[in-house]
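Asks: This is a predicted model, with the sequence first.
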Amino acid sequence: MAYTKVFAIRARLDDRVKYAVNGEKTELDERIVYTADPEKTDTVRFVTTLNCRSAETAFAAMQKTKKKYKKTGGVLGYHFIQSFAPGEVTPEQAHEIGCEFARRLFGEDFEAVIGTHLDKAHPHNHIVVNSVSRTDGHKYHSSPESYYNDVRGTSDALCRENDLSVIAPQGKGKH
């Protein structure tokens, strides 16, 4: 039963990227036995980038795209949150679903960072996306229509494909 949120980033895109990949929230160590092999002592970190070399260089790549197309103002990016019910998915499943969610929505066009946070009872993905397309310079615009049709529709489709519950809409959406 994933639910989604989206926030426009109007200042400090770099802070949102850092938050999404925060090691204290994206690491899974051997103490969490239901998802990690107890014989392993390495830490598993759930961070992936889309159309960037690494999480460490993602902000610089996003800035380079903005400068290339002379679109450094206005909405700098978008912060999507995709959250799952406690116990419904493993951290690995949550992360893979988050990565596929970003791929389906943004494909080859936009740079994004996906971090799966495990610091709460419910695994949740933070996806920070550049507002400017790296392929043609157009800006992504979030609207109620794009949220319900694209964002929520994609998340719900992924939940169904992975045999997860889906929240049935009841009446009008809320802000």
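Replies: On my side now, so go ahead.
Asks: Please make it C-alpha for all contacts and neighbour counts, starting now.
Replies: Fine.
Asks: Tell me the helices and strands packed up against the longest helix seen in the chain.
Replies: If you go by DSSP state H, the chain has its longest helix at helix 91-106. The contact analysis (3 or more C-alpha pairs under 8 Å, 6 or more residues apart in numbering; DSSP states H and E) places helix 91-106 against strand 47-50, strand 112-117, strand 124-130, helix 152-161.
Asks: structure B:
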Amino acid sequence: MCVSAPSGASRQFAETRQFVGTGRCRNEAQHIIQSFPPGEVTPERALLIGQELCKALFNDEYKYLLAIHTNYKK
């Protein structure tokens, strides 16, 4: 399931943590940064590339949060 609101994503992660058990594990998160030089890709293309990367890495076995930042300086 895909949600676009941060509060919805936070709620989904919390519900999964409760459903799975204690909500504690040794590694709850990975932080991956994907970066492109300004003007190299559109925000829409960066989103698509990020989605493809997450699908390849997590294969729908894990939840992930994907954010695209467009507030770079030109």
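Replies: That came in fine, so what should we check first? Source: prediction; values computed, not measured.
Asks: before we move on, the earlier item: where in structure 2 does the longest helix of structure 1 fall?
Replies: Counting by TM-score structural alignment, helix 91-106 of structure 1 pairs with residues 43-58 of structure 2.
Asks: what about that stretch, how far off from structure 1?
Replies: Aligned to structure 1 and superposed, stretch 43-58 of structure 2 gives a mean residue distance of 0.6 Å (mean C-alpha distance after the TM-score superposition for structure 1).
Asks: Please point out which parts of that stretch sit buried.
Replies: The neighbour-count check on stretch 43-58 of structure 2 (16 or more other C-alpha atoms under 10 Å) flags 46-47, 50, 54 as buried.
Asks: okay, those in CSV with distance to P37 of structure 2 next?
Replies: Listed next are the buried residues of stretch 43-58 of structure 2 as CSV, based on distance: C-alpha to C-alpha, whole Å:
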residue, distance to P37 of structure 2
A46, 11
L47, 15
G50, 15
C54, 20
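Asks: Which of the helices and strands packed on helix 91-106 of structure 1 sits closest to A85 of structure 1?
Replies: Among those, strand 124-130 comes nearest to A85 of structure 1, with 9.0 Å by C-alpha to C-alpha.
Asks: Now the element after that closest one, going C-ward?
Replies: helix 144-146 (DSSP states H and E).
Asks: which helices and strands does that following helix pack with?
Replies: Packed against helix 144-146 of structure 1 by the contact rule (3+ C-alpha pairs under 8 Å, 6+ apart) you find no helix or strand.
Asks: Please consider this matter closed, and thank you.
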